[in-house]
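*Asks:* With the sequence up front, the predicted model follows.
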Amino acid sequence: TICACSSRTFIDRVAVAKVAALARQAGMEVTLLSDLCELCENKSEAVREIAQTTIVACHQRAVKSLMAFAGEDNIRSLNLRNQTAEEVLAALGIDGSQLSSLDSSQTDEWMKQMEAMPQRLGEDAWYPVLDKDVCAECGKCLEFCPFGVYEMVDERIRVVHPHHCKNNCPACARTCPASAIIFPKYDRSPINGGEEKQERAIKLDTKELYAQTLRERLAARKIKPIIKNWKE
C-alpha cells in the first residue's frame, strides 16, 4: 500500500509511480491511497486491510502513530518521504537498479491515478496523533487546545475529536515537553514524526498562544450569523 499524500507535496509522485511499477512487476499487489491520514481519521474499515500490508508512506514514527490511532498497532512501514525509491525498493527485496530501465509506459498508469486524486490543501485531514512510547500523559496539550481535540480517557490523553483541529496549526506540538505530538503533514521534524531536529524546541508563551487561538475561534463564530442574516 502506497500513500501518495495527494493534497501535499511531501512525497515525490515520480518516485511513487516507479516504486509502484517495479513492485507490481515483481508480483506484488499494489494499492495507491490518496490520503492515509484521512482514512485513519475516519477509522475506515480499510485501515485493517492496510495494516496487513507493507505501508509505503512518510516518516515511520508518524505512520506507526497514525495506525495506532486507528486501532492498528502491528504494522510495517517504509519511508518514501525522505528515502529514495531505490532504498524503499531494496527494503521490499526489489533490485533498484531496474529504475534506470523503466519507461513511461510502465509508470503512466500510476501517474494518472495520482492526477485523478483529490487535492484539498487547507481542507485535507490535519490533526495530531500521539507517540505513546514517549507521551508522559502530562495533559499540557489538553490544557492548551481550545478546540476540544484532546480528552483524558482512563487517565490517558487521547485525540478524541481530530476534525476539530485547525488546519496547518501545530501549536500544541510545540508545547509538548516530550515531543510526543505528531502532525504527519507538517513540514519540519520532529513535529512531523521525523528523527531529525529541524525545528528547535522553543519556550513558548502558552497563555498568549491560547488567547490568540481563542480569539480566532470567537471571531469565526461571530462571522457566521452575519452571513446568515445577509442571506435572509
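*Replies:* Okay, I see it. Please read all numbers here as calculations on a predicted model, not as lab measurements.

*Asks:* from here on, contacts and neighbour counts on C-alpha atoms
*Replies:* OK.

*Asks:* Contact partners for residue 20?
*Replies:* 2, 30, 107, 110 (C-alpha atoms under 8 Å, 6 or more residues apart in numbering).

*Asks:* isn't there a helix covering the last one?
*Replies:* Yes. Applying DSSP: H, G, I helix; E, B strand; the rest coil, one finds residue 110 inside a helix.

*Asks:* Name the nearest residue to it, ignoring sequence neighbours.
*Replies:* The shortest distance from residue 110 to any residue other than its chain neighbours is 5.2 Å, reached at residue 17 (C-alpha to C-alpha, 6 or more residues apart in numbering).

*Asks:* and the one you found, how many residues sit next to it?
*Replies:* A count of neighbours around residue 17, defined by other C-alpha atoms under 10 Å, yields 25.

*Asks:* what distance separates the helix or strand it falls within from the middle of the whole chain?
*Replies:* Assigned by DSSP states H and E, residue 17 belongs to helix 13-25. Offset of helix 13-25 from its chain centre (C-alpha atoms, centre = their mean, to the nearest Å): 21 Å.

*Asks:* Pasting the second one now:
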Amino acid sequence: MPSPVLLCRCAHAATIPADRREAVRAGLASCGRAVAVVDDLCGLAARREPWLRDLVASAERLTVIACHPRAVRGLLGRAGANAVSTQIECHDLRSNSAESILEAIRADGLSAAPATSVDVPEEPTAETPAFWRPWFPVVDEDRCVNCRQCLEFCLFGVYEADADGRVVVAHPDHCKNNCPSCARLCPHVAIMFPKIEEESPVSGTLDDPAQAADKVRLTREQLFKGDGSLLDKLRARQARPRLLKDGLY
C-alpha cells in the first residue's frame, strides 16, 4: 500500500463542519488511491489500535485528512503509529476548505481513477453500551520537558510515569469529559485536546510556544475558581510523599 489516504470524520465532536467533511469524502472517490475513512482517529489512538499502526508501517507515504497537524502527529505517536520510514502528510480539515484539500491531493499528479476502499476496524458508537467519547490529552513530545506538572495536577489518574520516568497518558478514559485544565496549566503548551472547539494551542494550532503560553496558561487558583474543595484536594495530595518509582501519588 504505497500511499493511502486516511480521512477522519471526527464523528464525536463539532470541530469540523459536516458539509466540508462530506465534500472531501466525495472528492476522494476519484483520487485513484486507497482510502480509509474512520469515524474517530482519537478513539483509534486511545485504544492503540493495531490496524492504525499497521496502516502507517505498511505505507511509503500516508496522507491524513483530519484536525490540526500537530494534534494528528501527537495522536499517531500515542498510537505507536509514527514509523520513521513513512512520510506523513497532513491536511487540516479544521482550517482549510474542502476545495483546497482536494486540490492539494490532485496536485500530486494522481490519475482521476476510482479510489479503492480500505477495510477499517469496527468502532464503538454512541448507541453501544461500552461507548466512551474519546476526550483525552495528547502530548506534543517536541515541546514536553517532563516537568511533571500535569501528573501532579490531574485528579483523575490520567497520567503516570513510565519505566524511564517520562510522563505518559496511561489512562485516557479516566479523563473528565470536556476538561482541558491540564493543558492550561502546562508551562510549555505541550498538551493538546484535539476535540476542543476553541482555536488555540490547546487544540493543536502552530503558535509559538513562548507566546502561546501567555494566551492559554492559567494558575491552579484560576482553574479551580469557585471550587475550593478541588483545590484543597490537590494541595493535600501534593503534600503527601511521592512514590516516584511507580509514578504514583
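*Replies:* Yep, it's here. Small disclaimer: the values here were computed from a predicted structure and weren't measured.

*Asks:* How alike are these chains, TM-score-wise?
*Replies:* TM-score for the superposed pair, counting by TM-score structural alignment, normalised by the length of structure 1: 0.74. Supporting figures: 193 aligned residues with a C-alpha RMSD of 2.7 Å.

*Asks:* Residue in structure 2 paired with the residue nearest to residue 110 of structure 1?
*Replies:* Applying TM-score structural alignment, one finds that residue 17 of structure 1 aligns to residue 22 in structure 2.

*Asks:* which residues of structure 2 fall in helices?
*Replies:* Assigned by DSSP state H, the helices in structure 2 fall at 18-27, 41-46, 50-57, 69-78, 98-106, 149-153, 181-185, 209-216, 220-223, 228-239.

*Asks:* still on that earlier bit, mean distance, the helix holding residue 17 of structure 1 to its aligned residues in structure 2?
*Replies:* Overlaying structure 2 shows helix 13-25 of structure 1 at a mean distance of 1.9 Å from the equivalent residues (mean C-alpha distance after the TM-score superposition for structure 1).

*Asks:* coming back round to it: who's in contact with the residue nearest to residue 110 of structure 1?
*Replies:* Counting by C-alpha under 8 Å, 6+ apart, residue 17 of structure 1 makes contact with 107-108, 110-111.

*Asks:* same check, this time on residue 159 of structure 1
*Replies:* Counting by C-alpha under 8 Å, 6+ apart, the residues that residue 159 of structure 1 touches are 128-130, 149-151.

*Asks:* Just give me the match in structure 2 for it.
*Replies:* Checking TM-score structural alignment: residue 159 of structure 1 goes with residue 169.

*Asks:* what separates residue 161 of structure 1 from residue 61 of structure 1, distance-wise?
*Replies:* 21 Å (C-alpha to C-alpha, to the nearest Å).

*Asks:* again with residue 88 of structure 1
*Replies:* From residue 88 of structure 1 to residue 61 of structure 1 the distance is 16 Å (C-alpha to C-alpha).

*Asks:* With adjacent residues omitted, what lies nearest to the most centrally placed residue in structure 1?
*Replies:* Taking C-alpha atoms, centre = their mean, the centroid of structure 1 lies closest to residue 184, which sits 3.2 Å from it. Nearest residue to residue 184 of structure 1, sequence neighbours excluded (C-alpha to C-alpha, 6+ apart): residue 192, at 4.5 Å.

*Asks:* which ones are touching the one you found?
*Replies:* Counting by C-alpha under 8 Å, 6+ apart, residue 192 of structure 1 touches 59, 62, 182-186.

*Asks:* quick one: the counterpart of it in structure 2 from residue 166 of structure 2, how far?
*Replies:* Using TM-score structural alignment, the equivalent of residue 192 of structure 1 in structure 2 is residue 203. Residue 203 of structure 2 sits 23 Å away from residue 166 of structure 2, going by C-alpha to C-alpha.

*Asks:* just residue 96 of structure 2 next, same as before
*Replies:* For residue 96 of structure 2, the distance to residue 166 of structure 2 equals 35 Å [C-alpha to C-alpha].

*Asks:* ok, now residue 66 of structure 2?
*Replies:* 28 Å.

*Asks:* These two: which is more packed in?
*Replies:* When neighbours are counted by other C-alpha under 10 Å, residue 66 comes out ahead of the other of residue 66 of structure 2 and residue 166, with 23 against 14.

*Asks:* What does that one correspond to in structure 1?
*Replies:* Alignment note (TM-score structural alignment): residue 66 of structure 2 maps to residue 57 of structure 1.

*Asks:* who's in contact with its match?
*Replies:* 2-4, 11, 63, 77-81.
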